[in-house]
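Novice: Sequence isn't available, so here's the structure alone:
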């Protein structure tokens, strides 16, 4: 399953009301590390789709959620469990490191 796009308007339904953990990629089109992260997140999403939902939020088009979670650097990956932000990862990382950092949410 590919990452889904979320917006300020769909965030509540897709993230807060999700029945599994959600990894939200806060990104922007002009961000080089974000573009490097995109294929990693696609692979990750395909591999772990049974355990975690992957969503992408364009910070330029969705200022409300971006401001609410005080996203200052991108890419920022927010991990939401039961509608609550439980962890934040900032910057590019390879898929193995991402899987390792998220293992407690994937295997829960």
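Specialist: That came in fine, so what should we check first? Since we're looking at a predicted model, the values are computed, not measured.
Novice: switch to C-alpha atoms for all contacts and neighbour counts from now on
Specialist: Will do.
Novice: tell me which element residue 96 falls in.
Specialist: Here residue 96 is covered by helix 95-101, with elements defined by DSSP states H and E.
Novice: from the chain's centre, how far out does that helix sit?
Specialist: Relative to its chain's centre, helix 95-101 lies at 13 Å (CA atoms, centre = their mean, to the nearest Å).
Novice: want to compare, so here's the second one:
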């Protein structure tokens, strides 16, 4: 499954109904670190599609979702593991660090 681009709260809710680890990534077109982290997420999706579900939310197109998750800077990611929302990951992080954080 490819990375899902979310634009509404309803869409987000539907995608959260999964047993997989969920990464919600908040980003914007104009953000260079967001683009770099997007490449990391693409790699993670290719390697761990069976364990991880990646959702991307453009903060310019969906500011209400960003506000709900208290996004103050981007890239900003939230992990949901076993239906538990974890502390935010703010900024770019390399693939290996991300794998360690999510435990894959």
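Specialist: Good, I have the coordinates. None of the values given here were measured: they were computed from a predicted structure.
Novice: if we can go back for a sec, in the helix holding residue 96 of structure 1, what's buried?
Specialist: Neighbour-count burial for helix 95-101 of structure 1 flags 95, 98, 99 (criterion: 16 or more other CA atoms under 10 Å).
Novice: will you turn the residues you listed into JSON lines that also has distance to residue 50 of structure 1?
Specialist: Below are the buried residues of helix 95-101 of structure 1 laid out as JSON lines (distance: CA to CA, whole Å):
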{"residue": "95", "distance to residue 50 of structure 1": "17"}
{"residue": "98", "distance to residue 50 of structure 1": "16"}
{"residue": "99", "distance to residue 50 of structure 1": "14"}
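Novice: Past the helix holding residue 96 of structure 1, which element shows up next along the chain?
Specialist: helix 103-106.
Novice: which outside residues touch that next one?
Specialist: With CA atoms under 8 Å, 6 or more residues apart in numbering as the test, helix 103-106 of structure 1 has contacts from 21, 48, 51, 52.
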